[in-house]
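Colleague: Predicted model follows, preceded by the sequence.
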Amino acid sequence: MQSVRMEVVPSGTAMQTQFEYVERKGIGHPDTICDGVMEAMAVALAQEYVRTAGRVLHFNVDKGLLVAGQTDPRFGGGRVLEPMRLYVGDRATRAFDGTIIPVGDVIEQAAREWLQTHLPRVDPAKHLIVIDELQPGSAELAAIYAQSTITANDTSVGVGYAPLSETERLVLEAEQFLNSTQVKAELPAIGEDIKVMGVRRDRSLALTVAMALVDAHVASETAYFDCKQQAGELLQDFLSSKMAELDAVEVEINTLDRRGAGAEGVYLTVLGTSAENADSGQVGRGNRVNGLITPCRPMSLEAAAGKNPVSHVGKIYNVLAFHIAQRIVDQVEPVDAASVWLCSRIGYPVDRPWSVTVQVALPPDADAAEIEPLVARVVDERLDHLADLTDQLITQGIPTPATSAT
């Protein structure tokens, strides 16, 4: 049985605080592109290793840099001048028992498929160059994968919590609403690069949205501002219908825009992402595994995307911590909120963390002594079934946060 330390905090949600800051980088943001592509590479490599060796071998592709390209956006349609460049670094096993593993081909195909799926205007053959800088790993770390019991390849902390606050939920849903097929059908000029920053003061929420518009669907400056206004109205109505505890929500979009400055004074793109021209991206600078950046909550700075799905606790424990926190809230009454910290020690079995701490929010009359074994039981159950999670990470990657926005 795993030793679990439980701490109790007063019952209530994040609404008890006077402020919150929450950020969401959408699917077309350069940092999110990096995370998504690297995670797709990790899934593809893991599956290639299973086909070749019968098991996942040593690799990590969590060091990536997306260098922005060059474009010439214009009302009515511009052009791409230089492609984006994706540098892929860290470690990968390129041979097993004399069989060469085509790592370069695998990661490049994974990158192209991810871009085709998520960024419809990007032609990977024309608009992206993949630079493979993956090197063989150390013998000590590579040996982990030949053991009957997989051990942690790092000493690291994973953190998760549940449930989302209303501010967090609305920030997440705001981006996914603007990127939904419903909104894109009505406003096809909206690109995929959408970033939402939410600031709550008491019971009022203000959102600042950066939203790329695609020049081929924007005939003029007037058309640009019309589209921006329509998007703001749609989002305002959507968020107002989703509020429960909040009293007011305010939306501002593309606040850097300057009327009268033409294409140079607005957020206009050719491909729908700032990575084409304005902004580079890097793995780990974006959303955590729950799809949000939450500086008012416990967070890990680990870049989960691209890490090995069977041994790298920087991925496994961050996903698992959110799962455990949600399971505690769902199954252990009267807990109404939970935060979970899982800490590994390199060389120890992945399914037996070095340290586990759970913080639960309980009403004043709750008996913590009765709650603690129930919480420990949830932790044990999830650790005992850790293989289910690692299998999911091998075949599907890090789960995408679900919302009611699409």
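Modeller: Arrived safely, thanks for sending.
Colleague: Please count neighbours and contacts with C-alpha atoms only from this point.
Modeller: Fine.
Colleague: Look at the closest residue to residue 112 other than its chain neighbours and say how many residues are nearby.
Modeller: Using C-alpha to C-alpha, 6 or more residues apart in numbering and skipping the chain neighbours, the partner closest in space to residue 112 is residue 124 (5.4 Å). Counted with other C-alpha atoms under 10 Å, residues neighbouring residue 124 total 21.
Colleague: Take this one as well and set it beside the first:
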Amino acid sequence: MRNIEIEELSATPIAERKVEVVERKGIGHPDYICDSIMNQVSVELSKEYIKRFGTVMHHNIDKGMLVAGEVKTKFGGGVILKPMRLIFGDRATFEVDGEFIDVGSIAIDTAKQWLKDNLRFVNPEALEYQVEIAHGSAELTDIFKRKDTVFGANDTSAAVGYAPMTATESIVLEIEKYMNSPDFKERFPVSGEDIKVMGLRAGADLYLTIADSLIDTFIESEEDYFRKKDELLEDIKTYVSERTELKPSVFLNTLDREGRGMGGIYVTVTGTSAEDADSGQVGRGNRVNGIIPLNRPVSSEAAAGKNPVSHVGKIYNVLSHRIANEVYLNVPDIKEVYVWLLSQIGEPIDQPKIAAAQVIMEEGSLDSVKKEIDEVIDRELANIQEFCMDLAYGKVPLL
């Protein structure tokens, strides 16, 4: 028997509140780069461990930093003066029964491949790489040697997920994905990958402030910059107006000032502000559903890079959103649902200290759907091993 609690929440759903604030850091944002690369290192390590030893071994690559470099921008194409530096942490298994795992090479090769696949104007070979991944503690490593059917949690940690996403949350997420899509980049190659979207909904009015790191190679002059920026803005406005019933106002690169040359425009050499303006760090980017929803309760854990079979900071973060979505889709008369999961270190991850659902009903009583909600939560926890393997192989999107 699992400790499952279900209660009705007496609250106004987020979409019906007067003010809502949502942020999305795009694929070229320094924080996103850190999160995504460190998580991919965990995926590649997990695959290597499974291939060689039949199971995921202890590792947590959830500490990392991208140190900004230095560039000189110039109309027609600038130059890199100092490379970015990517620092990897935290712990991993380097040896099993006399067999050595080259963790450092896996980390660096994974980072280079990610950069090649996602950032058009960043040369992976030009970065500096600093591997600070060390051996894990004896007790945490021992979890992986125990013969339990389900691993014990390696931390006492809580997570919360919710469903559904609001119209504001959805459009903020969709805009960045649209602007970083292959089709958009083909039509507007000047658009960089470092895109940040901040959404404010005040009543039915939606204010979207977007930053896009335009690439200096495609810009001939200050006048050309503002012309291309206007073209981008008009396309984004059209996209937004066709996809929301809210009343949108869209703003792009609002720090710009005409007549100030390079000091008055947002241009980059590589398409990311990490080249000279902003360093990145794991855990400062999007939550596991792809946004930073400031009106919602969220976990303090950084899910990216944590191991996928015992670290509840990753497992419960993602699973709580999955359970909430399953409840919302499969149980009738629910307007909004929050799912909370709390682990106790050492206890099996399929037996949380508490699994709680807080429900805002559309109509009817909670008593009429309690059993169905309980069944959804119980089913998802019972299938946690399969879910963890999907995490291990990178089949579950995290950012």
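Modeller: Great, that's in hand. Just so it is clear, the structure is predicted and the values come from calculations on it, not from any experiment.
Colleague: Wait, the residue nearest to residue 112 of structure 1 touches residue 118, no?
Modeller: No: using C-alpha atoms under 8 Å, residue 124 of structure 1 makes no contact with residue 118, being 11.5 Å away.
Colleague: Next up, the contacts around the nearest residue to residue 268 of structure 2 once chain neighbours are set aside.
Modeller: Leaving aside its sequence neighbours, residue 268 of structure 2 sits nearest to residue 215 (C-alpha to C-alpha, 6+ apart; 5.0 Å). If a contact means C-alpha atoms under 8 Å, 6 or more residues apart in numbering, then residue 215 of structure 2 has 77, 190-192, 267-271 as its contacts.
Colleague: Map the residue nearest to residue 112 of structure 1 across to structure 2 for me.
Modeller: Alignment note (TM-score structural alignment): residue 124 of structure 1 maps to residue 124 of structure 2.
Colleague: What helix or strand is residue 61 of structure 1 located in?
Modeller: Taking DSSP states H and E as the definition, one finds residue 61 of structure 1 inside strand 59-67.
Colleague: Run the angle between the longest helix along structure 1 and strand 59-67 for me.
Modeller: Longest helix in structure 1 by number of residues, with DSSP state H as the criterion: helix 30-53. Angle of helix 30-53 of structure 1 versus strand 59-67, following axes from the mean of the first three to the mean of the last three C-alpha atoms, to 10 degrees, is 150 degrees.
Colleague: with structure 2 superposed, average distance for helix 30-53 of structure 1?
Modeller: Average distance, helix 30-53 of structure 1 versus aligned residues of structure 2 after superposition (mean C-alpha distance after the TM-score superposition for structure 1): 0.8 Å.
Colleague: other SSEs contacting that helix?
Modeller: strand 59-67, helix 103-118, strand 281-282, helix 386-395 (3 or more C-alpha pairs under 8 Å, 6 or more residues apart in numbering; DSSP states H and E).
Colleague: which of those is buried the deepest?
Modeller: Using mean count of other C-alpha atoms under 10 Å, the stretch among the helices and strands packed on helix 30-53 of structure 1 with the largest mean neighbour count is strand 59-67, at a mean of 24.
Colleague: Could you identify the helix or strand that succeeds it?
Modeller: Taking DSSP H and E, what comes next after strand 59-67 of structure 1 is strand 70-72.
Colleague: Residues contacting that following strand, please?
Modeller: Residues from elsewhere that reach strand 70-72 of structure 1, judged by C-alpha under 8 Å, 6+ apart: 78-84, 269-270, 276-278.
Colleague: Give me the mean distance between the helix or strand following that strand and structure 2.
Modeller: Read in the C-terminal direction, the helix or strand following strand 70-72 of structure 1 is strand 79-82, with elements assigned using DSSP H and E. For strand 79-82 of structure 1, the mean deviation from structure 2 after alignment is 1.1 Å (mean C-alpha distance after the TM-score superposition for structure 1).
Colleague: and strand 79-82 of structure 1, what does it pack onto?
Modeller: For strand 79-82 of structure 1, the packing partners by 3+ C-alpha pairs under 8 Å, 6+ apart come out as strand 70-72.
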